[in-house]
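[1] this one's structure only:
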């Protein structure tokens, strides 16, 4: 292990954090999140005549999927680094802009469709984020929103949280983003969409494996300090959880890859 000191929770609401994460996110997370982004965008009735907004675009997985339909896409993120990366893709029909998804600097009813893939759920005021998505979508337009089915998220976050809950159920630190827990429930997710101004919500489950590269055990160990639940453990507990995590990997690895099944809820709705 790198350190026995508890780590601080990730600063999800700090754009500078995401600026620093651009390269790592694109390399490690985008291949995985693209699977869900493609599924979410596929639910939208869009074509080259459509105007689409991608809220909290990250490195642009959903924006790129929408752009492949020929639609005109506005991709927004509060991280300047993420916006720069989306621009670097060079897609002529994607306009990437730095903007707060909780207060979009965009006119009412400007888009035919809105999408957010694992974005709005992280907002400090996720309700405002959903309301803003509804506000800028024209009446009769459509929306697709992807969230994790577990309040612990997905991939390594999910597996580590499961192990901690099993070994030390009283030491689970709450996730810093309340939207993760609230929107992980299909009923609450549907109700939140209606409250924001959408109608006819439908929720589908989509599961894909996150493929963790376990060739270098030291790289895996360094992941722990970035997990919010890790901060609730003392040194002895941290060591026990790390051992259990490595045991899971050894039992389930195929070569240098270890698959972590992760499930998303993809909600679709119509602008009322």
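    Sure, I can see it. Predicted, not measured: the structure shown is a model, and the values here were computed from it. Residues are numbered from 1 along each chain as shown.
[2] use CA for all of it now, contacts and neighbours both
    Will do.
[3] show me the contacts for residue 123.
    13, 102, 129, 177, 179 (CA atoms under 8 Å, 6 or more residues apart in numbering).
[4] these: which two are farthest apart?
    The span of the contacts of residue 123, defined through CA to CA, is set by 102 and 177 at 14.3 Å.
[5] ok so, going back, give the PyMOL command for selecting the buried subset of the contacts of residue 123.
    Buried residues among the contacts of residue 123 (16 or more other CA atoms under 10 Å), as a PyMOL selection:
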select buried, resi 102+129+177+179
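[6] please enumerate the strands of the stretch 151-272 of the chain.
    198-213, 257-271 (DSSP state E, counting those that start in this stretch).
[7] so which of those strands gets nearest residue 69?
    strand 257-271 (18.1 Å).
[8] can you point out the buried residues in that closest one?
    Result for strand 257-271 [16+ other CA under 10 Å]: buried residues 258-260, 262-271.
[9] nearest residue to the residue most central in space within the chain other than its sequence neighbours?
    With distances taken as CA atoms, centre = their mean, residue 118 lies nearest the centre of the chain, 2.5 Å away. Distance criterion CA to CA, 6 or more residues apart in numbering; nearest residue to residue 118, sequence neighbours excluded, is residue 147 at 5.1 Å.
[10] ok, that neighbour - contacts?
    Contacts of residue 147 by CA under 8 Å, 6+ apart are 117, 118, 119, 121, 180, 183, 184, 264, 265, 266.
[11] okay, and it sits in which element?
    Using DSSP states H and E, residue 147 sits within strand 137-148.
[12] pull out the buried residues from that strand.
    For strand 137-148, by 16+ other CA under 10 Å, it's 137, 138, 139, 141, 142, 143, 144, 145, 146, 147, 148.
[13] where's the last one relative to residue 158, distance?
    Read that as residue 148. 10 Å (CA to CA, to the nearest Å).
[14] can you check the first one too?
    Residue 137 sits at a distance of 33 Å from residue 158 (criterion: CA to CA).
[15] do the third one as well
    Computed as CA to CA, the residue 139 to residue 158 distance reads 37 Å.
[16] just the fifth one next, same as before
    According to CA to CA, residue 142 and residue 158 sit 30 Å apart.
[17] tell me the contacts of residue 249?
    Residue 249 neighbours (CA under 8 Å, 6+ apart): 214, 258.
[18] and for residue 148 and residue 158, which residues touch both?
    residue 262.
[19] is it true that residue 74 lies in a strand?
    Yes - under DSSP: H, G, I helix; E, B strand; the rest coil, residue 74 sits within a strand.
[20] that one and residue 153: what is the separation?
    On the measure of CA to CA, residue 74 and residue 153 end up 26 Å apart.
[21] ditto for residue 234
    Residue 234 is 23 Å from residue 153, by CA to CA.
[22] neighbour count winner among those two?
    Set side by side, residue 234 and residue 153 show more neighbours around residue 153, with 21 against 13, by other CA atoms under 10 Å.
[23] take a look at this one as well, against the first:
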């Protein structure tokens, strides 16, 4: 089992993830929400919700939201928001314990792409979407995003002989919009629209004093020696030069389809 497929990994990371990754992924969640008309009557499902970037934003529309994740730690963080129209439940997105056609819109923002059987995850999303409803999936392009992307690029420059973390299979399979559209159709959706969305992750250079808070979730970091880690930090500082904030352009694809 790879680390990102283990719920214990995400339980440990939940609080850190909420503080660092959540504000960034929330920008893509808002972009995804903007592509789907929701009303206060809508029933929304967030699959592999993390700490709820999509679920909490969807709740602000007045919709009734069910947020699911296989990590109890992530679900606890969502529940801590105590929103009356958000329910958070531990659930495997590859085998949703939910009836068919129960939701007006089903989202997965950088979630289903992490599944070992991501095609089953897409099919499960389609199964629980009502006819005429929407399925929305966000995936990263290239080598991921934010600190993961930066770290991968620096490793390739400094340590070209070191093997880097393998990207999830779905990220590789869905990086071409045509392939992404075809997989949504195969899962049970129709009329897919794939849009490229880019935001800059703003890395505060001062946080390099505690690099584990930036890179600690990545095996590309934890597999390095102390000397190699020091070299990475020095390279980030060199790239940043005299800037207090280093922007890292990060590109995603957002796929929207109908059931």
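    Perfect, thanks for sending it. The model shown is predicted, which means the values in this text are computed figures rather than measured ones.
[24] now the TM-score, please.
    The TM-score (TM-score structural alignment, normalised by the length of structure 2) is 0.91; 259 aligned residues with a CA RMSD of 2.2 Å.
[25] before we move on, back to that, tell me which two in the buried residues of strand 257-271 of structure 1 are the farthest apart.
    Taking CA to CA, no two of those sit farther apart than 258 and 271, at 40.3 Å.
[26] mean shift of the strand holding residue 147 of structure 1 relative to structure 2?
    Comparison of strand 137-148 of structure 1 with structure 2 after fitting gives an average deviation of 1.0 Å (mean CA distance after the TM-score superposition for structure 1).
[27] okay, that strand sits on what stretch of structure 2?
    Under TM-score structural alignment, strand 137-148 of structure 1 corresponds to residues 129-140 of structure 2.
[28] and the matching stretch, how far out from the chain middle?
    Offset of stretch 129-140 of structure 2 from its chain centre (CA atoms, centre = their mean, to the nearest Å): 15 Å.
[29] would a markdown table of the buried residues of strand 257-271 of structure 1 with distance to residue 69 of structure 1 be doable?
    What follows is the buried residues of strand 257-271 of structure 1, written out as a markdown table (distance: CA to CA, whole Å):
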| residue | distance to residue 69 of structure 1 |
| --- | --- |
| 258 | 33 |
| 259 | 31 |
| 260 | 30 |
| 262 | 27 |
| 263 | 25 |
| 264 | 23 |
| 265 | 23 |
| 266 | 19 |
| 267 | 20 |
| 268 | 18 |
| 269 | 20 |
| 270 | 20 |
| 271 | 21 |
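[30] list the contacts of residue 204 of structure 2.
    With the criterion set at CA under 8 Å, 6+ apart, residue 204 of structure 2 makes contact with 244, 245, 246.
[31] again, but for residue 171 of structure 2
    Neighbours of residue 171 of structure 2 in contact, by CA under 8 Å, 6+ apart: 113, 139, 140, 141, 142.
[32] test my guess that the fourth one contacts residue 249.
    No - between residue 141 of structure 2 and residue 249 there is no contact, the gap being 11.3 Å when judged by CA atoms under 8 Å.
[33] can you report how many residues lie near the equivalent of residue 161 of structure 1 over in structure 2?
    When structure 2 is aligned by TM-score structural alignment, residue 161 of structure 1 is paired with residue 152. Neighbours of residue 152 of structure 2 under the rule other CA under 10 Å: 18.
[34] was I right about residue 152 of structure 2 contacting residue 142?
    No - in this structure, residue 152 of structure 2 is not within contact of residue 142 by CA under 8 Å, at 10.7 Å.
[35] just to revisit the earlier point, show me the subset of the contacts of residue 171 of structure 2 that structure 1 keeps too.
    Here is what carries over to structure 1 from the contacts of residue 171 of structure 2, by both residues aligned by TM-score structural alignment, their matches' CA atoms under 8 Å: 113, 139, 140, 142.
[36] for those, which one is nearest residue 238 of structure 2?
    Nearest to residue 238 of structure 2 out of those is residue 142 (CA to CA; 23.3 Å).
[37] just checking, that closest one touches residue 175?
    Yes - applying CA under 8 Å, one finds residue 142 of structure 2 in contact with residue 175, separated by 7.0 Å.
[38] against residue 211 of structure 1, how distant is residue 33 of structure 1?
    12 Å.
[39] do the same with residue 56 of structure 1
    Applying CA to CA to residue 56 of structure 1 and residue 211 of structure 1 gives a distance of 24 Å.
[40] before we move on, what about residue 148 of structure 1?
    17 Å.
[41] show me where the stretch 1-150 of structure 2 has its strands.
    43-46, 64-69, 86-90, 103-109, 129-140.
[42] quick one, which of those is nearest to residue 21 of structure 2?
    Checked against CA to CA, the stretch from those lying closest is strand 103-109, at 12.2 Å.
[43] output the contacting helices and strands for that closest one.
    helix 7-33, strand 43-46, helix 118-127, strand 129-140 (3 or more CA pairs under 8 Å, 6 or more residues apart in numbering; DSSP states H and E).
[44] at 7 Å what do you get?
    Judged by 3 or more CA pairs under 7 Å, 6 or more residues apart in numbering; DSSP states H and E, the packing partners of strand 103-109 of structure 2 are strand 43-46, strand 129-140.
[45] what about the ones you listed, which gets the closest to residue 102 of structure 2?
    Nearest to residue 102 of structure 2 among these is strand 129-140 (5.8 Å), distances taken as CA to CA.
[46] look up how far residue 217 of structure 2 lies from whatever residue of structure 2 lines up with residue 202 of structure 1.
    Here residue 202 of structure 1 is matched to residue 193 in structure 2, going by TM-score structural alignment. To residue 217 of structure 2, residue 193 of structure 2 is 32 Å away according to CA to CA.
[47] pick out whichever of these two has more residues nearby.
    More crowded of residue 193 of structure 2 and residue 217, by other CA under 10 Å: residue 217, with 20 against 17.
[48] so how many other residues sit close to residue 97 of structure 2?
    So residue 97 of structure 2, with other CA under 10 Å, has 11 neighbours.
[49] same question for residue 125 of structure 1.
    Applying other CA under 10 Å, we find 15 residues neighbouring residue 125 of structure 1.
[50] can you find the partner of it in structure 2?
    Counting by TM-score structural alignment, the partner of residue 125 of structure 1 is residue 117.
[51] show me the contacts for its match.
    Residue 117 of structure 2 sits next to residue 94 when contact means CA atoms under 7 Å, 6 or more residues apart in numbering.
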